[in-house]
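Novice: next one to model:
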Amino acid sequence: MFAVHFFENKNLLLSQLLKRVPSVGEDLKIKGRKAKVSSVNSVDEKIFHVQVILESINKSKLVVVDNSKKKKR
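Specialist: All right, here's what the predicted structure looks like:
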């Protein structure tokens, strides 16, 4: 088992105990967001720091709520 810490820039996103350390270029899903592994650093023989790049969220594609069907008061 390996202690794997996932970072975006210098922000800690997630710490997990994993049986397998992710490799560079692997696609992941962290906290419901798509991520890609950019680098893997070994701190100790059981501790790894993984740098990830999260996919940006386009706020323009969010669903607009239709209020025309609500009862007017």
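Novice: C-alpha only now, for contacts and for neighbours.
Specialist: Fine.
Novice: closest to the centroid, which residue in this protein?
Specialist: The centre of the chain sits closest to Ile30, judged by C-alpha atoms, centre = their mean, with a distance of 3.2 Å.
Novice: please provide the structure for the following sequence as well, for comparison with the first:
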Amino acid sequence: MNAVHFYENKTVVLTQSLNSVPAVDQDIKIKGRKGKVVSVVQIDENKYHVQVIFEKVVVKKPLLTAKELAKSKKR
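Specialist: A predicted model of the protein is given here:
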């Protein structure tokens, strides 16, 4: 078993005990976020640091209903 520490920039995202270490350019999903492995560094015999880049999350604004639009137009 290997201790794998996943990092985004310098922030620890997740630490897991895994049988196999992820490879570079492998697509992964951590905490519901899609990402790609950038680098893998072996620290000790069974400790690895994995750098991950996550996809940007796009926040969509809900559309205004006719009532809300009419309310905002009044002055």
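Novice: longest strand of structure 2?
Specialist: strand 33-42 (DSSP state E).
Novice: residue contacts, the residue nearest to the centre of structure 1?
Specialist: 13-14 (C-alpha atoms under 8 Å, 6 or more residues apart in numbering).
Novice: what stretch of structure 1 does the longest strand of structure 2 fall on?
Specialist: The alignment of strand 33-42 of structure 2 onto structure 1 (TM-score structural alignment) spans residues 33-42.
Novice: after superposition, how close is the matching stretch to structure 2?
Specialist: Compared with structure 2 after fitting, stretch 33-42 of structure 1 has a mean deviation of 0.2 Å; criterion: mean C-alpha distance after the TM-score superposition for structure 1.
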